[in-house]
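Participant: Got a predicted model here, sequence first, then my questions.
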Amino acid sequence: MIKKLLVNNRIRAQQVRVIDETGKQLGIMPLREALQMAAKQNLDLIQVADKTEPPVCKLGDYGKYLYKEEKKERLTHKRKTNEIKGIRLTFNISSHDLETRANLAGKFLNKGDRVRVEMPLKGREKALGDFAKTKMNKFLEVLKNIIPIKIERELKREARGLTMIISKNQHAQ
């Protein structure tokens, strides 16, 4: 959420550092002079940084400034939604369960998330790594029929089993 900004006569500082619409510094001047300059150009004087001494004020249309700030905030929220979701497959997973997990992974990928596919191996399953790899490849084939995918991290054997990270392939139609 955007904080309340001080505009025009609500600014309380005696001296302000003024920046014009293009970002060019006009220097430090008394508040009264900065307000007169803004009034001559039919613009607002917006205090953008109050922690500095003297505070930084920008000449510009207050409505446009608010719109740009909200737009920036929305973009940062969009970028943060990209998470890694986890799908866990078992060694003896049935074909129907495999399809169900592939559909779930497809939903995650459509939302823009990346998916970590895990297959934990226990006991004797660790010795049958080739069978586990074929199960993972079958999962990928089922998933490729649903949505185009890109493998971000290849199938890798770790201490507890097999893992890989996949994402939606943006370039394939």
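Facilitator: Ah, there it is.
Participant: can we go C-alpha only for contacts and neighbour counts from here?
Facilitator: Will do.
Participant: Tell me who's in contact with Phe139.
Facilitator: 98-99, 102 (C-alpha atoms under 8 Å, 6 or more residues apart in numbering).
Participant: One more: Pro148?
Facilitator: Pro148 sits next to 168-170, 172-173 when contact means C-alpha under 8 Å, 6+ apart.
Participant: one more time with 6 Å
Facilitator: For Pro148, the set of contacting residues under the criterion of C-alpha atoms under 6 Å, 6 or more residues apart in numbering consists of Asn169.
Participant: Secondary structure element for the residue nearest the centre of the chain, which one?
Facilitator: The chain has Arg79 as the residue nearest its centroid, 1.5 Å off, counting by C-alpha atoms, centre = their mean. Taking DSSP states H and E as the definition, one finds Arg79 inside helix 62-80.
Participant: And the contacts of the helix or strand just after that helix?
Facilitator: Scanning the chain past helix 62-80 towards its C-terminal end, the next helix or strand to appear is strand 84-88 (assignment: DSSP H and E). Residues from elsewhere that reach strand 84-88, judged by C-alpha under 6 Å, 6+ apart: 113-119.
Participant: Can you tell me which helices and strands the strand ranked longest in the chain packs against?
Facilitator: Secondary structure of the chain per DSSP state E: the longest strand is strand 149-158. Contact here means 3 or more C-alpha pairs under 6 Å, 6 or more residues apart in numbering; DSSP states H and E; on that basis strand 149-158 packs against strand 161-168.
Participant: what angle do the strand it packs on and strand 84-88 make?
Facilitator: Using axes from the mean of the first three to the mean of the last three C-alpha atoms, to 10 degrees, the direction of strand 161-168 lies 130 degrees away from that of strand 84-88.
Participant: Structure two is appended below for comparative analysis:
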Amino acid sequence: MRRGRGQDRERDARTNKRIRAREVMVIESNGEKVGVMPIEIALKRAQDQGLDLVEVAPNANPPVCKILDYGKYKYQQKKKKSEARKHQVRHDLKEVKLRPKTDEHDYDFKLKHVRRFLESGDKVKVTVMFRGREIIHKDIAIDRLREIAKNVEDIAKVEVQPRMEARTMHMILAPDAAKLAKRKKEEEKRAEESARHTEEAQGANTGGEAHSSNAPSVDVPGAQS
């Protein structure tokens, strides 16, 4: 069965004579609740004001209709959706790969990448790849993944526990918004304290220099002028 054009789109609200209910709850354009009334009276009330009767809550019993300018209403709804989309932050699933016996230097480098991705709000898939007989070192891979999870537990949580998939083992980490916010506040607090200590130290040095410059001079006997 072919779908009609625009069937997948959100349907427009029913207005005026398209409203099917016999009785509706009417709300004025200023937000005042008028009450339940026959649809004919509600339509006339809207027409007398040169406005539309718009069904804003069709599933209510009775349906809720508001008297307003439908053209302006559609524009405002479209604008709200557009603003909501602008504020939606897209987060990707990043992947960091390592081997069962990755050396410490390379491990630290990859761990920094994991932290950076998590701090940016992205999820991270940490994958351990096996080659040849390395597959017998599954215990080493599990320990590595758990170690990574431990090292980032201050900003993340394990969303998918370590699991095998063909010749790889992976784990998925997700940023913990509450922990990230707490960490950010702590960093801001430390930065403020550091700035305050620096200002106090500079003030003390300036005061000391001023005191030295204002000190009275003392003539030393026998000194040549």
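Facilitator: Cool, got the structure. Owing to the predicted nature of the structure, the values given are computational and were not obtained by experimental measurement.
Participant: picking that back up, over in the second structure, see which of the contacts of Phe139 of the first structure survive.
Facilitator: Among the contacts of Phe139 of the first structure, the ones whose aligned partners also stay in contact in the second structure (both residues aligned by TM-score structural alignment, their matches' C-alpha atoms under 8 Å) are Ala102.
Participant: Including neighbour count, distance to Gly129 of the first structure and secondary structure, could the contacts of Phe139 of the first structure go into CSV?
Facilitator: What follows is these, written out as CSV (neighbours: other C-alpha atoms under 10 Å; distance: C-alpha to C-alpha, whole Å; DSSP: H, G, I helix; E, B strand; the rest coil):
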residue, neighbour count, distance to Gly129 of the first structure, secondary structure
Leu98, 20, 18, helix
Glu99, 16, 21, helix
Ala102, 22, 21, helix
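Participant: re earlier: and the helix holding Arg79 of the first structure, how far out from the chain's middle?
Facilitator: The offset between the C-alpha centroid of helix 62-80 of the first structure and the centroid of the whole chain comes to 13 Å, using C-alpha atoms, centre = their mean, to the nearest Å.
Participant: next one: stretch 80-90 of the second structure
Facilitator: Computed by C-alpha atoms, centre = their mean, the separation of stretch 80-90 of the second structure from the middle of its chain amounts to 11 Å.
Participant: give me the number of residues near Lys72 of the first structure?
Facilitator: 11 (other C-alpha atoms under 10 Å).
Participant: swap that for His211 of the second structure, sorry
Facilitator: For His211 of the second structure, the neighbour count with other C-alpha under 10 Å is 10.
Participant: Aligned to it, what sits in the first structure?
Facilitator: The pairwise alignment with the first structure leaves His211 of the second structure unassigned, based on TM-score structural alignment.
Participant: what helix or strand does His211 of the second structure sit in?
Facilitator: Following DSSP H and E, the helix or strand that holds His211 of the second structure is helix 177-213.
Participant: and the longest strand of the first structure, how far from the second structure on average?
Facilitator: Its aligned residues in the second structure lie a mean 1.3 Å from strand 149-158 of the first structure after superposition (mean C-alpha distance after the TM-score superposition for the first structure).
Participant: The second structure: matching residues for that strand?
Facilitator: Strand 149-158 of the first structure lines up with residues 156-165 of the second structure when matched by TM-score structural alignment.
Participant: mind listing what's buried in that stretch?
Facilitator: Within stretch 156-165 of the second structure, the residues that qualify as buried by neighbour count (16 or more other C-alpha atoms under 10 Å) are 156-158, 162.
Participant: try stretch 77-94 of the second structure
Facilitator: Within stretch 77-94 of the second structure, the residues that count as buried by 16+ other C-alpha under 10 Å are Lys94.
Participant: how distant is that stretch from the center of its chain?
Facilitator: The chain centroid and the centroid of stretch 77-94 of the second structure are separated by 10 Å under C-alpha atoms, centre = their mean.
Participant: likewise stretch 36-46 of the second structure?
Facilitator: Centroid separation for stretch 36-46 of the second structure versus its chain: 44 Å, with C-alpha atoms, centre = their mean.
Participant: Now do the helix holding His211 of the second structure against strand 156-165, angle only.
Facilitator: Computed by the same axes, to 10 degrees, the angle between helix 177-213 of the second structure and strand 156-165 is 130 degrees.
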